[in-house]
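1. Sharing a sequence plus its predicted fold:
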Amino acid sequence: MIPEDLYYSEEHEWVRVDDDVVTIGITDFAQDQLGDIVYVELPQVGDAVEAGSTVGELESTKSVSDIFSPVSGEVVARNDALDGGEEVINSDPYGEGWLFKVRVGDDATEGLLTPEEYTGLTSA
């Protein structure tokens, strides 16, 4: 099930907009494709990130996958609870499994997919 209140990237990240700060995580589809996540490398607070750029990585029992920032801005928080608790990304990707937060400019959703568009992407 794809939450209707989020935006999505073609790289399978989700974005929750809350004024000028967005929360970013990976979708249920992405965590399912990766398998059991065992290690997470996240950007540091204060890092400047560009939409589409690699900002970290996820390591699973199957593979290593880059984390891409779906937006441009400054990292203002990271989910340090994932250090040693990576499995929460598999069990709750849209909640406690969030990855990092970015302070963005005016149009945080530019270039992102709606839930309907993302559903089309994952069912193709």
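-> Nice, I can see it.

2. CA only for contacts and neighbour counts going forward, please
-> OK.

3. so where do the strands sit in the chain?
-> All strands of the chain, identified by DSSP state E, fall at 7-8, 13-18, 21-26, 37-41, 48-49, 54-60, 64-68, 73-78, 100-104.

4. Okay, one more to line up with it:
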Amino acid sequence: MSATKYTEEHEWLKIDDHGLVTVGITDFAQDHLGDLVYVQLPDIGKEIEKGQEAAVIESVKTASEIMMPASGVITEVNEALAEEPGKVNEDPLGEGWFFRFQANDVAGITGLMDEDGYKAFLATLG
């Protein structure tokens, strides 16, 4: 069974039973960024520490970084985004995912916001 968690940076994380984490951005984030035109994904096999830049996304409005939500090793990237970065706008919580990684410590991720907590957080942004 997988759990979905959210960060204050508007990233979502789906965690499976084996500590494999899929990362994407929320509908709120893609809406505020506008149409994505470029996505730079991390290299498979790269170990990235929590808080370090993992991916770069560029939209018609701005460029933004996706920070690593926990330390781990990149196991897969969404190759389709290289040709079709708009998938993030079309389906941010599904086919618009960015990368998967094997978390070194899942405990830090499980403490993030659940869906209700994220909705409450959004309400504070006014």
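-> Sure, I can see it. From a predicted model like this one, the values you see are computed outputs, not experimental measurements.

5. what's the TM between chain one and chain two?
-> Scored against TM-score structural alignment, normalised by the length of the first structure, the superposed chains reach a TM-score of 0.90; 120 aligned residues with a CA RMSD of 1.3 Å.

6. The lengthiest helix in the first structure against the second structure, how far on average?
-> Longest helix in the first structure, counting residues (DSSP state H): helix 115-123. Mean deviation of helix 115-123 of the first structure relative to the second structure after superposition (mean CA distance after the TM-score superposition for the first structure): 1.5 Å.

7. Quick one: the residues in the second structure that that helix pairs up with.
-> Mapping helix 115-123 of the first structure onto the second structure (TM-score structural alignment) gives residues 115-123.

8. give me every residue that touches the residue nearest the centre of the first structure.
-> The geometric centre of the first structure, computed from its C-alpha atoms, lies nearest to Gly25 (CA atoms, centre = their mean), at 2.5 Å. By CA atoms under 8 Å, 6 or more residues apart in numbering, Gly25 of the first structure lies in contact with Glu13, Trp14, Val15, Pro93, Tyr94, Gly97, Trp98, Leu99, Phe100.

9. now the third one: how far from Gly84 of the first structure?
-> Right, Val15 of the first structure. 24 Å (CA to CA, to the nearest Å).

10. same check, this time on the first one
-> Glu13 of the first structure sits 21 Å away from Gly84 of the first structure, taking CA to CA as the criterion.

11. give me the number of residues near the residue nearest to Val56 of the second structure when sequence neighbours are not counted?
-> Distances taken as CA to CA, 6 or more residues apart in numbering place Glu65 nearest to Val56 of the second structure, at 4.5 Å, with adjacent residues excluded. Using other CA atoms under 10 Å, Glu65 of the second structure has 15 other residues around it.

12. how about Tyr7 of the first structure, what's its partner in the second structure?
-> Under the alignment (TM-score structural alignment), Tyr7 of the first structure maps onto Lys5.

13. correct me, but its match touches Thr110?
-> Yes: contact criterion CA atoms under 8 Å: Lys5 of the second structure and Thr110 qualify, at 7.0 Å.

14. of those two, who's got more company?
-> More neighbours surround Lys5 than the other of Lys5 of the second structure and Thr110, with 21 against 15 (other CA under 10 Å).
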